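**Q** Give the three-dimensional model of this entry:
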Amino acid sequence: MIDMVLATSTNIYCERNGMPDIPMECSIRTCASAGYEALDFGFVEMVKQPDRLLCDDWKQEIIHYREMADNLQVRFVQAHATLYDFCNPSADALRLDQMMRRSVEGAAILGAPWIVVHPSTRIKQGEAALDTHEMNVRFFQELADYAKQFAVGIAIENMWGKTIEGVKRYAIEIQELIGLVDAVDRPNVGACWDTEHGSIEHLDQARAIRMLGSRLKCLHISDESGPDAVHILPYMGRIFWPDILQALADIGYKNPFTFEIQHYLPGVPGPLVPSAMSLSVETGSYMISQINALKRNSL
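**A** The predicted structure follows:
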């Protein structure tokens, strides 16, 4: 039995209350110092300054992060693409599409085999349009075909909440997510399950994970305790983790166990950040050990 690796998104140490964001280099170093050996690269955070992915020498920054990680003996096991509401194209559609594609190519430069991408909900006359599913299928087929040349897989993430128009987002329900992955029908397309999103929507997450089965390629693991406390460290919110860990064991999940806990550290004083980071590593290692024990018990 191969043990899964613990990973964290680089956004774990990014946002700081009342202060500028932490640079990517500092986040990578801090993660490595805490004991993380695998990372999920956040293109979302990188493009808070969009020109960084749109300038002519954009690849040099990505190569810099790859070289830094190699020196620190940390590897990138997945990435999170930029955000693009492709069903409702704006005047910036060409720029957003280019950043999406460069996220994919950037993931390849980093050595990340999977990149997580959000689906989109088409709004028409204040409601979800009937062709939302078809538009998502076409978009992800084209993106998957583009990503294939870089040997990168696309992991479509389960969504949460409503659009600014008050419309329930597409792919919140597990049936929609599975229907989308299956309709795209590409070998390099699977699903990413975000536990915080599932909790916000009061879904039966263990059932959803079992339904995904082998489609599940990536995880975004975090907890929540209400709208003002999301993407926090597991066991600090209201998610009942034993059921989720059991479901992951039941489907034989062996890909990275990845935290996305960007709201865990923003208020933690600087001197306490190292110990808080170490606690996150201990927590993730414990959760993986529980999954492995459940797998052994089922043999």
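**Q** switch to C-alpha atoms for all contacts and neighbour counts from now on
**A** Will do.
**Q** Residue 109: how many residues sit nearby?
**A** For residue 109, the count of nearby residues is 16 (other Cα atoms under 10 Å).
**Q** ugh, typo on my part, it should be residue 94
**A** Neighbours of residue 94 (other Cα under 10 Å): 11.
**Q** Return the distance of the one helix or strand it maps to from the chain's centre.
**A** Per DSSP states H and E, residue 94 falls inside helix 93-110. The chain centre lies 16 Å from the centre of helix 93-110; the measure is Cα atoms, centre = their mean, to the nearest Å.
**Q** How about stretch 267-275?
**A** Between the mean C-alpha location of stretch 267-275 and the chain-wide mean there is a distance of 24 Å, by Cα atoms, centre = their mean.
**Q** this one next, for a side-by-side:
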Amino acid sequence: MRLGTSTTMGFNRPHGVKADIPDVVRILAEAGFKVQDMNFHDCSNFPTPLLTDKWESWVDDIGNTAAKYGVEFSQSHLHFYEHMTADAETAQWKETIIERCMRGSAALGVKWAVTHAATAPGPQMRGDSLKGNVAYFQKKLEFADKLGIGIAIENLWDWNIAPRKRYTSQPDELVELVDTLNVPNVGIAWDFEHASIMQQDQVSALQYIGKRLKATHVSDQYGIKADHQIPYFGETDWESFMWVLSEIGYEGDFVYETHRYTQNMPDDLMPAALRFSVEVGNYVMALANHKK
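**A** Okay, the predicted model is just below:
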């Protein structure tokens, strides 16, 4: 297990400025993050080359920068949307972007591309959501297999859409979806912060998920406007469950998704702040070798 970080950690800058991803890759690498998660989703929500016909050369620039600084993209984050409730015009554009994200992931050597399931409306939410997501992801997984990548479906939270429930915010829903899809290139991405927000027992959840776990999102929180912090900047009890990653034989990386930690950080302080986050990450990873 290696420490990594999402490109969101450098993409979001003070006053709403968005950095160029090749620069982000370099800055993160210089701080010690040689494993990175290429977050295409963030890039799809702002004016970036991903939304233009220049997207392939943009991906090439990212790959060339990664090669220069010895960076491996073990994960990515695909664009996602509520595909069961979107109108046809929106869905067509969203699917165009998702295809670019998947092709870009393959070009960058990504092993597991993380994404979200959608939630069906109505009283039969769980059953309808399972059926709709199975139909949707079967096609995505066929395309992913041709590209040589896997898809890891992430556990979500209800917090930001309360009081409505959100599909795959519970571990059993996530496992049911992945097991129903039942192909080698589908797995689970576990977001520790989402589980913390949902006040879940992460020991039993991770034991239940077991070998299905293929990717992680690592962050901490102490409120809905104070989320995506580095470990120990929030309420999560890391010592209570990190050992489970060793027990279940997790073979992936330990990857930050901690953009609120750096999004207001002045550029001059970024190198020191990032180096400190590397120290924290290495400390937390070491807990995997010690059962509490």
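**Q** Quick check: TM-score for this pair?
**A** TM-score of the superposed chains, computed with TM-score structural alignment, normalised by the length of the second structure, equals 0.94; 291 aligned residues with a Cα RMSD of 2.0 Å.
**Q** Pull up the aligned stretch in the second structure for the helix holding residue 94 of the first structure.
**A** Across the second structure, the stretch matching helix 93-110 of the first structure (TM-score structural alignment) is residues 91-108.
**Q** Give me the nearest residue to residue 24 of the second structure, chain neighbours excluded.
**A** Nearest residue to residue 24 of the second structure in three dimensions, chain neighbours excluded: residue 10, at 5.2 Å (Cα to Cα, 6 or more residues apart in numbering).
**Q** My error: substitute residue 221 of the first structure in the last question.
**A** Per Cα to Cα, 6+ apart, closest to residue 221 of the first structure is residue 259, 4.6 Å.
**Q** how about that neighbour, what's its match in the second structure?
**A** By TM-score structural alignment, residue 259 of the first structure lines up with residue 256.
**Q** burial measure for residue 86 of the second structure, as a count.
**A** Based on other Cα under 10 Å, the number of other residues close to residue 86 of the second structure is 12.
**Q** hmm, back to that, helices and strands around the helix holding residue 94 of the first structure, which ones?
**A** Using 3 or more Cα pairs under 8 Å, 6 or more residues apart in numbering; DSSP states H and E as the contact test, the elements touching helix 93-110 of the first structure are helix 51-54, helix 58-71, strand 75-80, strand 114-117, helix 132-148.
**Q** any chance of the ones you listed in TSV, plus distance to residue 25 of the first structure and mean neighbour count?
**A** Output for these, formatted as TSV (distance: least, Cα to Cα, whole Å; neighbours: other Cα atoms under 10 Å):
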stretch	distance to residue 25 of the first structure	mean neighbour count
helix 51-54	14	17
helix 58-71	7	15
strand 75-80	14	27
strand 114-117	20	27
helix 132-148	26	18
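**Q** would a markdown table of the ones you listed with distance to residue 212 of the first structure be doable?
**A** Listed next are those as a markdown table, based on distance: least, Cα to Cα, whole Å:
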| stretch | distance to residue 212 of the first structure |
| --- | --- |
| helix 51-54 | 33 |
| helix 58-71 | 31 |
| strand 75-80 | 19 |
| strand 114-117 | 16 |
| helix 132-148 | 18 |
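**Q** For stretch 30-38 of the second structure, buried residues please.
**A** For stretch 30-38 of the second structure, burial by neighbour count (16 or more other Cα atoms under 10 Å) applies to 31, 32, 33, 34, 35, 36, 37, 38.
**Q** matching residues in the first structure for it?
**A** The aligned range for stretch 30-38 of the second structure is 33-41, by TM-score structural alignment.
**Q** now that stretch: how far from the chain's centre is it?
**A** With Cα atoms, centre = their mean, you get 15 Å for stretch 33-41 of the first structure.
**Q** repeat for stretch 54-68 of the second structure
**A** 20 Å.
**Q** and what of stretch 55-72 of the second structure?
**A** Going by Cα atoms, centre = their mean, where stretch 55-72 of the second structure is centred and where its chain is centred differ by 19 Å.
**Q** can you pull the contacts of residue 137 of the first structure?
**A** Contact analysis of residue 137 of the first structure by Cα atoms under 8 Å, 6 or more residues apart in numbering lists 180, 183, 184.
**Q** Quick check: the aligned residue for the second one in the second structure?
**A** Following TM-score structural alignment, the counterpart assigned to residue 183 of the first structure within the second structure is residue 180.
**Q** State the distance from its match to residue 81 of the second structure.
**A** Applying Cα to Cα, to the nearest Å, the value for residue 180 of the second structure to residue 81 of the second structure is 21 Å.
**Q** Looking at the two, which one has more neighbours?
**A** More neighbours surround residue 81 than the other of residue 180 of the second structure and residue 81, with 18 against 12 (other Cα under 10 Å).
**Q** what's the matching residue for the more buried one over in the first structure?
**A** Checking TM-score structural alignment: residue 81 of the second structure goes with residue 84.
**Q** Cheers, nothing more for now.
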